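Q: the sequence and its predicted three-dimensional model are supplied below.
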Amino acid sequence: MNSEAPPTPPRRPGALPTPVPPQFAEAFAGYERKLTAPGGPLDGDTVRAYLSRVRQFLAWLDQAVEVDDVKGDPLTDPHVRDSAARDYRRHLLTARGRKLSTVNAHLTGIDDFYRHLGLGPAAAKRQEVPKAAPRALTDKARTRWLRAAQRANPRGKALAYIGYYAGVRGGEAVALDLADVRISARKGVLVVRYGKGGRYREVPLHPQLRTALDEWIAERATWPGAADNPALFLNRRGGRLSTRGAYDELRAIADDAGLEVGRDAEFTPHVLRHTAGTNLIRDGQDVVLVAEILGQSLETTRRYSLPTDADKQAAIERLAVDE
């Protein structure tokens, strides 16, 4: 196979999902039903990511079949599955220019799809990714972000602070109920009842976050649905705020802060969580403590102690020059 199918353009924020080719629609629909069934093991963000990656794979697969790069049935034949997955890996790296970590994430989604089909994961090796700390805001960007958050409306400010001061994921934030915020005169705690991997955790409230939540809860009482909807974050119609709605709120703050937004840009909502983890570890906090706060494994938390791209750049720039 030479995998010369035309490249699928990257999805822009707000763009419609990649269409599923008709020949794969039934298989995808079954997979989607499985992932979105109530009580599933994956959080909402992971479900959306998997569905998006499988859609993109199937769109590429349809084109590859059409130009005869894929011979056989890639959804039933394990040999065709393996070669198709390897060709798609090469397509992402070359035609699409994706990062190694992104390619590996796509392969993980494809493996989950094939498990659903009963074929099991494809024999496509993961790319060796250079170890580095998760991307976090620089000191200057963090200052601009916090100042912009301070100027935001109460709901936006609370969302901004809950990501930065508590390290809460976007999906976890919009899943919070009002009862999950416990505030007393001097302290408070945020209860994440079902985080990634089904983890339960309680996060102590930073004073700035406690104040922001107090302000939002006071305004929330005047919104439609406040008396009937248990959600902490409401939309303007009185329903629970969606992950997309929270993203739009955070994007507006990032725009006000002058931060570029996007997958490979300076800011994404998840960068707030990475910034919280990075700051805690680099301030000397114990890795076990930080893992408990963020609701993640020790192995994942240890990554925050690795050098960032900015650290590497700064090290290079400190090399002596002869001028």
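A: Good, I have the coordinates.
Q: from here on, just use CA atoms for contacts and neighbour counts.
A: Fine.
Q: so what's the closest residue in space to residue 151 that isn't next to it in sequence up against?
A: Using Cα to Cα, 6 or more residues apart in numbering and skipping residues adjacent in sequence, the residue nearest residue 151 is residue 157, 7.7 Å away. Each residue near residue 157 by Cα atoms under 8 Å, 6 or more residues apart in numbering is listed here: 149-151, 212.
Q: show me which of those is closest to residue 180.
A: residue 212 (15.1 Å; Cα to Cα).
Q: got the buried residues for the helix or strand encompassing that closest one?
A: Element membership for residue 212 (DSSP states H and E) is helix 207-220. Neighbour-count burial for helix 207-220, counted by 16 or more other Cα atoms under 10 Å, picks out 209-210, 212-217, 220.
Q: comparison target below:
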Amino acid sequence: MSETFDRYFSHLKDTGSSAHTVSGYRKDLLAFASWYRGTFGEDPEPEKITSIDLREYQGWMRNVKGLKPNTVNRRMKAVKSWLSWCVNQGLAPRLPDFPKGVPEARRAPQALERAEVNRLLREVEREGDPRDAALIRLMLSCGLRVSEAVSLRLEDVDVGERHGVIVVRSGKGGKYREVPVPPAARRALREWLAVREKKYPRSPWLFPGATDDRPLTPGAAWRIVKKYAWKARISDLHPHTLRHTCATNMLRSGANLVEVASVLGHARLDSTAVYTRPSVADLARAVERGEA
């Protein structure tokens, strides 16, 4: 089994999967192997695994371990991917039938409350670093992903006092889009551009990294955001939280789904519609209002 798993993980690496993805699949498949050995007293040889085994594994995760639906579905997906590869390699005669995925109670992605946004921006203003202010504003006001923000070149930025457009040339899936820049973000960008022109005259990047010829890395950019989140006493801030906050604020201000989808670069409206779902905080307020 160890050799089969190792060959599969090598296949994932060879086909471009990230180290994070490979690590996740490894953990999920080892969990399945552990359950299989404990249940049947032998290794999970791919040719022996049946649809009944898969249903029992799913049921064990749900009813005995009490795992969340997304964890159950993710582990089943890892097993299915591995078994599909085994079939293609001739290690199993066919792919067994998999049970339906466990329905997930989906809510809106995590977004900052207004008070949290104010605390974050207050700390940014106190620090007085124009680069950090411009970087955070691009994610919070324009909905850019971290990777999109650090990939911007000078030629992608057109901002003045009364106009502003950011060109994202390689968004998710290689999509091109133009994003309007609102007033506060325009002001932050202009202030950073004035400083940047003197500090990095030869760099083509909006946010230069350790050397002029390289941009700031996504990891470095996110550490900057986390620094201000810590100062503002905001816990569990994730890489997409500022983007989620931008989308949520646009919808609450009256923007429609098509407009928000265009800003975020979503190809499908159902990707944007998740922001219309109530958050845990929204549900808590609703319950409080309805309490007798």
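A: Ah, there it is. Computed from a predicted structure; not experimentally measured.
Q: hmm, back to that, now render the buried residues of helix 207-220 of structure 1 as JSON lines, adding distance to residue 30 of structure 1.
A: Formatted as JSON lines, those follow (distance: Cα to Cα, whole Å):
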{"residue": "209", "distance to residue 30 of structure 1": "41"}
{"residue": "210", "distance to residue 30 of structure 1": "43"}
{"residue": "212", "distance to residue 30 of structure 1": "42"}
{"residue": "213", "distance to residue 30 of structure 1": "40"}
{"residue": "214", "distance to residue 30 of structure 1": "43"}
{"residue": "215", "distance to residue 30 of structure 1": "44"}
{"residue": "216", "distance to residue 30 of structure 1": "40"}
{"residue": "217", "distance to residue 30 of structure 1": "40"}
{"residue": "220", "distance to residue 30 of structure 1": "39"}
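Q: quick check: the farthest pair among those?
A: Top of the distance list for the buried residues of helix 207-220 of structure 1 (Cα to Cα): 209 and 220, 15.8 Å.
Q: about what we covered before: what sits up against the following helix or strand past the helix holding residue 212 of structure 1?
A: Where DSSP H and E defines the elements, the next helix or strand beyond helix 207-220 of structure 1 is helix 243-257. Applying Cα under 8 Å, 6+ apart, the external contacts of helix 243-257 of structure 1 come out as 141, 144-145, 147-149, 152, 156, 159-160, 170-171, 174, 235, 260-261, 267, 269.
Q: helix 243-257 of structure 1 corresponds to what range in structure 2?
A: Matched against structure 2 by TM-score structural alignment, helix 243-257 of structure 1 falls on residues 218-232.
Q: tell me where structure 2 has helices.
A: For structure 2, applying DSSP state H gives helices covering 2-14, 19-40, 51-59, 69-88, 114-127, 130-142, 146-150, 183-199, 218-231, 241-252, 257-264, 269-273, 280-290.
Q: now for the second one, which elements pack on it?
A: When you say that, I think you mean helix 19-40 of structure 2. helix 2-14, helix 69-88 (3 or more Cα pairs under 8 Å, 6 or more residues apart in numbering; DSSP states H and E).
Q: swap in the first one?
A: Using 3+ Cα pairs under 8 Å, 6+ apart as the contact definition, the elements that helix 2-14 of structure 2 packs against are helix 19-40.
Q: the fourth one too?
A: For helix 69-88 of structure 2, the helices and strands in contact under the criterion 3+ Cα pairs under 8 Å, 6+ apart are helix 19-40.
Q: what do you get if the cut-off is 10 Å, keeping everything else the same?
A: helix 2-14, helix 19-40, helix 51-59 (3 or more Cα pairs under 10 Å, 6 or more residues apart in numbering; DSSP states H and E).
Q: just the fifth one next, same as before
A: Of the remaining helices and strands, those touching helix 114-127 of structure 2 by 3+ Cα pairs under 10 Å, 6+ apart are helix 130-142, helix 218-231, helix 241-252.
Q: and these: which comes nearest residue 56 of structure 2?
A: Of these, the one closest to residue 56 of structure 2 (Cα to Cα) turns out to be helix 241-252, at 36.5 Å.
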